[in-house]
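Trainee: Any chance you could fold what I've pasted below:
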Amino acid sequence: MNLKGKTVFITGSSRGIGAATALAFAKEGSKVILNARKAIPEELLSEINDLGSEYQIVLGDVSKLDDVKRIQEEIFQENEQLDVLINNAGITNDKLLIGMKQEDFRSVIETNLMGTFNLTQPLFRKMLRKRSGVIINMASVVGLHGNMGQANYAASKAAIIGLTKTIAREGAIRHIRCNAIAPGMIKSDMTDVLDQKVKDQVLTEIPLGRFGETQEIAQTAVFLAQNEYVTGQVITVDGGMTI
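Mentor: Purely as a prediction, here's the structure:
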């Protein structure tokens, strides 16, 4: 798929992987639809402007059905169709299983998994009618292998992998592709606050010997949008962590 002039919606795109992904698609000449619960940084908007690409802002919480309904309305008030949906919005709430309350578990499932479902289902219907579209879901290596203290997060990401493969099967007959990206340890606000000893320990498990950059996840999303013969796959971007 040539991405120039295509419309790409990225949830959770105010910072981190989401913001980097928005910039990567803007560089390809796509119109990017940005989403966050509260606001999009002016710096990101300026960078998109400098690239000569269009953008639209649709604020809202993907875990809330009223917000999702309004988000859809705002998207299609301004655009005839949506070409690429990237479900990136997600949260963590880490605790060991023995100390995890139901609300700790539920909150992560509602944003990460239900948020992905809430938005994908209606937009998938529209793609089916148009007989075209790409869906990219943000999973995690934790969804493949689990991680101590992240039962809620791992469960949400493992479920997203299953959802991705099912969407790929259901959409293929109408030329809709769906893939997932499973990032490893990526430099972000969350990794910045880790104790140096923890960082050093994690680095011993990464053959390439470094944390990934947000741009490296964004480049993978661009590849998955462009390549028309890849569907139902989970692409790990983790420096070899899961070899």
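Trainee: Going by C-alpha atoms from here, please, whenever you check contacts or count neighbours.
Mentor: OK.
Trainee: Which residue is the nearest non-sequential neighbour of E47?
Mentor: In space, and not counting its chain neighbours, E47 is closest to L23: 7.5 Å by CA to CA, 6 or more residues apart in numbering.
Trainee: who touches the helix or strand hosting that neighbour?
Mentor: Element membership for L23 (DSSP states H and E) is helix 16-27. With CA atoms under 8 Å, 6 or more residues apart in numbering as the test, helix 16-27 has contacts from 3, 8, 10-13, 31-32, 34, 44, 47-48, 51-54, 88-89, 188-189, 214-215, 217-219, 221-222.
Trainee: Pull out the buried positions in stretch 14-34.
Mentor: Buried residues in stretch 14-34, counted by 16 or more other CA atoms under 10 Å: 14-34.
Trainee: for stretch 146-164, that is, sorry about that
Mentor: For stretch 146-164, a neighbour-count test (16+ other CA under 10 Å) marks 146, 149-161, 163-164 as buried.
Trainee: Kindly report the same for stretch 219-230.
Mentor: T220, A221, V222, L224, A225.
Trainee: In helices only, show me these.
Mentor: T220, A221, V222, L224, A225 (DSSP state H).
Trainee: Who are the contact partners of the third one?
Mentor: Read that as V222. T21, A24, F25.
Trainee: The last one now?
Mentor: Listed by CA under 8 Å, 6+ apart, the contact partners of A225 are M1, L3, V84, V134, I136.
Trainee: Then the first one?
Mentor: With contacts taken as CA under 8 Å, 6+ apart, T220 has the following neighbours: I181.
Trainee: any idea how far V108 is from it?
Mentor: Distance, T220 to V108, by CA to CA, to the nearest Å: 25 Å.
Trainee: do the same with T116
Mentor: 12 Å.
Trainee: what do you get for A151?
Mentor: As judged by CA to CA, A151 and V108 stand 10 Å apart.
Trainee: quick one more, to check against the first:
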Amino acid sequence: MQLKDKTIVITGGGQGLGRAMAVNFAKEGANLALIDMNQEMLDESVNMLTELGVTAKSYVANVTEEAEVEETFKKINDDFNGIHGLINNAGILRDGMFVKAKDGKVVAKMSLEKFQSVIDVNLTGVFLCGREAAAHMIEAGNKGVIINMSSVARAGNMGQTNYSASKAGVVAMTVTWARELGRHGIRVGAIAPGVIRTAMTDAMKPEMRERLEKMKPVGRLGEADEIAHTAKYIFENEFFTGRVVEIDGGIAM
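Mentor: Next up, the predicted model:
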């Protein structure tokens, strides 16, 4: 798919990876619909995109709420007269040990709230947004692309029972959707990033950041623009579907 004049929806588009992908796509002439919970951050992103000469609009919505997601995608479809792509980027972390014990005594357990909140955003939110984007594409007869953001942690990572489970589920949905939606001209792929440089990693203690960098054969953290480049590849390569691309610098989890 050529991105020029296409409408791409990005969840979590107010900052970080979402904003980086939006800017990358805008440079190719795509129009952007950004969904996030933070209006101020959305406004900053939209201003950056409009300066690049494309149409960009913001939508405040909670991706875990079915009615909000349905209403938001209907509005996007009406505002842009169609949807051609979706990047399911919104996600959260609520790390903690499954069960923590000391001297044979359990001192802490991962709460159901901590587990469920991550599943709600990272898995249910992806499901709802993917469903609505696909429905609008099919009804309009638009060929399209859906990208789901997974993680190298999908294989399992200490302290991330909730996050790992959600990101493994994202890959399973990606393969399933690719098989179901291919007949409608909709391709579906996933990206599994490693540790990417963000405001959070920049604020880490130097020794912790250095340890992360040494875990990667490339000797550094990833950049948001490198994930954006991967998303662009998936959109433009018409033979890509039902697969996950690992962009992790060769890290061993």
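Trainee: The helix holding L23 of the first structure vs the second structure, mean deviation?
Mentor: In the superposition with the second structure, the average deviation recorded for helix 16-27 of the first structure is 0.4 Å (mean CA distance after the TM-score superposition for the first structure).
Trainee: ok, back up a step: pick the one among the contacts of V222 of the first structure closest to Q102 of the first structure.
Mentor: T21 (32.5 Å; CA to CA).
Trainee: And for I176 of the first structure, the neighbour number?
Mentor: Neighbour count of I176 of the first structure, defined by other CA atoms under 10 Å: 24.
Trainee: I figured it hits T166, correct?
Mentor: No - between I176 of the first structure and T166 there is no contact under CA atoms under 8 Å: 11.8 Å.
Trainee: so N148 of the second structure, which of the three states?
Mentor: Following DSSP: H, G, I helix; E, B strand; the rest coil, we place N148 of the second structure in the strand state.
Trainee: Map it onto the first structure.
Mentor: Counting by TM-score structural alignment, N148 of the second structure lines up with N137 in the first structure.
Trainee: related to what we said a few turns ago, just the buried residues out of the contacts of A225 of the first structure, in PyMOL syntax.
Mentor: A single PyMOL command selects the buried members of the contacts of A225 of the first structure (16+ other CA under 10 Å):
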select buried, resi 3+84+134+136
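Trainee: quick one, strands of the stretch 101-250 of the second structure?
Mentor: Assigned by DSSP state E, counting those that start in this stretch, the stretch 101-250 of the second structure shows strands spanning 105-109, 144-149, 186-193, 244-247.
Trainee: Make CSV out of those and add distance to V99 of the second structure.
Mentor: Formatted as CSV, those follow (distance: least, CA to CA, whole Å):
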stretch, distance to V99 of the second structure
strand 105-109, 4
strand 144-149, 27
strand 186-193, 26
strand 244-247, 29
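Trainee: quick one, what contacts the aligned residue in the second structure for E228 of the first structure?
Mentor: In the second structure, E228 of the first structure lines up with E238, judged by TM-score structural alignment. Neighbouring residues of E238 of the second structure by CA under 8 Å, 6+ apart: M1, R187.
Trainee: do T174 of the second structure as well
Mentor: Residues near T174 of the second structure by CA under 8 Å, 6+ apart: N148, V188, G189, A190, G242, R243.
Trainee: Counterpart of it over in the first structure?
Mentor: Taking TM-score structural alignment, T174 of the second structure has T164 as its aligned residue in the first structure.
Trainee: what's the residue closest to the geometric middle of the first structure?
Mentor: In the first structure, the residue lying closest to the centroid (CA atoms, centre = their mean) is N88, at 2.1 Å.
Trainee: Hmm, it is touching S14, no?
Mentor: No - applying CA under 8 Å as the test, N88 of the first structure and S14 come out as separate, 10.6 Å apart.
Trainee: Neighbours of the match of N148 of the second structure, how many?
Mentor: N137 of the first structure has 24 neighbouring residues, counting by other CA under 10 Å.
Trainee: show me what contacts it?
Mentor: Applying CA under 8 Å, 6+ apart, we find N137 of the first structure in contact with I86, N87, N88, T116, I160, T164, C178, N179, A180, I181.
Trainee: picking that back up, run through the residues that contact the residue nearest to the centre of the first structure.
Mentor: I10, T11, G12, S13, I17, G18, N137, M138.
Trainee: go with 10 Å
Mentor: Going by CA atoms under 10 Å, 6 or more residues apart in numbering, N88 of the first structure touches 9-13, 17-18, 21, 35, 112, 115-116, 136-139, 181.
Trainee: where along the first structure do the helices fall?
Mentor: So, for the first structure - with DSSP H - the helices run 16-27, 42-50, 65-78, 102-108, 115-130, 141-145, 151-171, 189-192, 196-203, 214-226.
Trainee: Save these as CSV, and put in distance to N93 of the first structure too.
Mentor: Listed next are the helices of the first structure as CSV, based on distance: least, CA to CA, whole Å:
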stretch, distance to N93 of the first structure
helix 16-27, 18
helix 42-50, 27
helix 65-78, 22
helix 102-108, 6
helix 115-130, 16
helix 141-145, 14
helix 151-171, 8
helix 189-192, 12
helix 196-203, 18
helix 214-226, 21
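Trainee: Ok, which of the ones you listed comes nearest D238 of the first structure?
Mentor: Of all the helices of the first structure, it is helix 141-145 that lies closest to D238 of the first structure, at 7.7 Å by CA to CA.
Trainee: what about I109 of the first structure, distance to I40 of the first structure?
Mentor: 24 Å.
Trainee: If you could redo that for D192 of the first structure, that was the one I meant.
Mentor: 21 Å.
Trainee: Who has more neighbours out of the two?
Mentor: Shown here are D192 of the first structure and I40; by other CA under 10 Å, I40 has more neighbours (19 against 11).
Trainee: which residues touch the spatially closest residue to the more buried one that is not a sequence neighbour?
Mentor: Nearest residue to I40 of the first structure, sequence neighbours excluded (CA to CA, 6+ apart): S14, at 4.9 Å. S14 of the first structure makes contact with 20, 22, 34-42, 44-45, 89 under the criterion CA under 10 Å, 6+ apart.
Trainee: What is the end-to-end distance of stretch 142-157 of the first structure?
Mentor: Start-to-end, stretch 142-157 of the first structure (CA to CA) is 7 Å.
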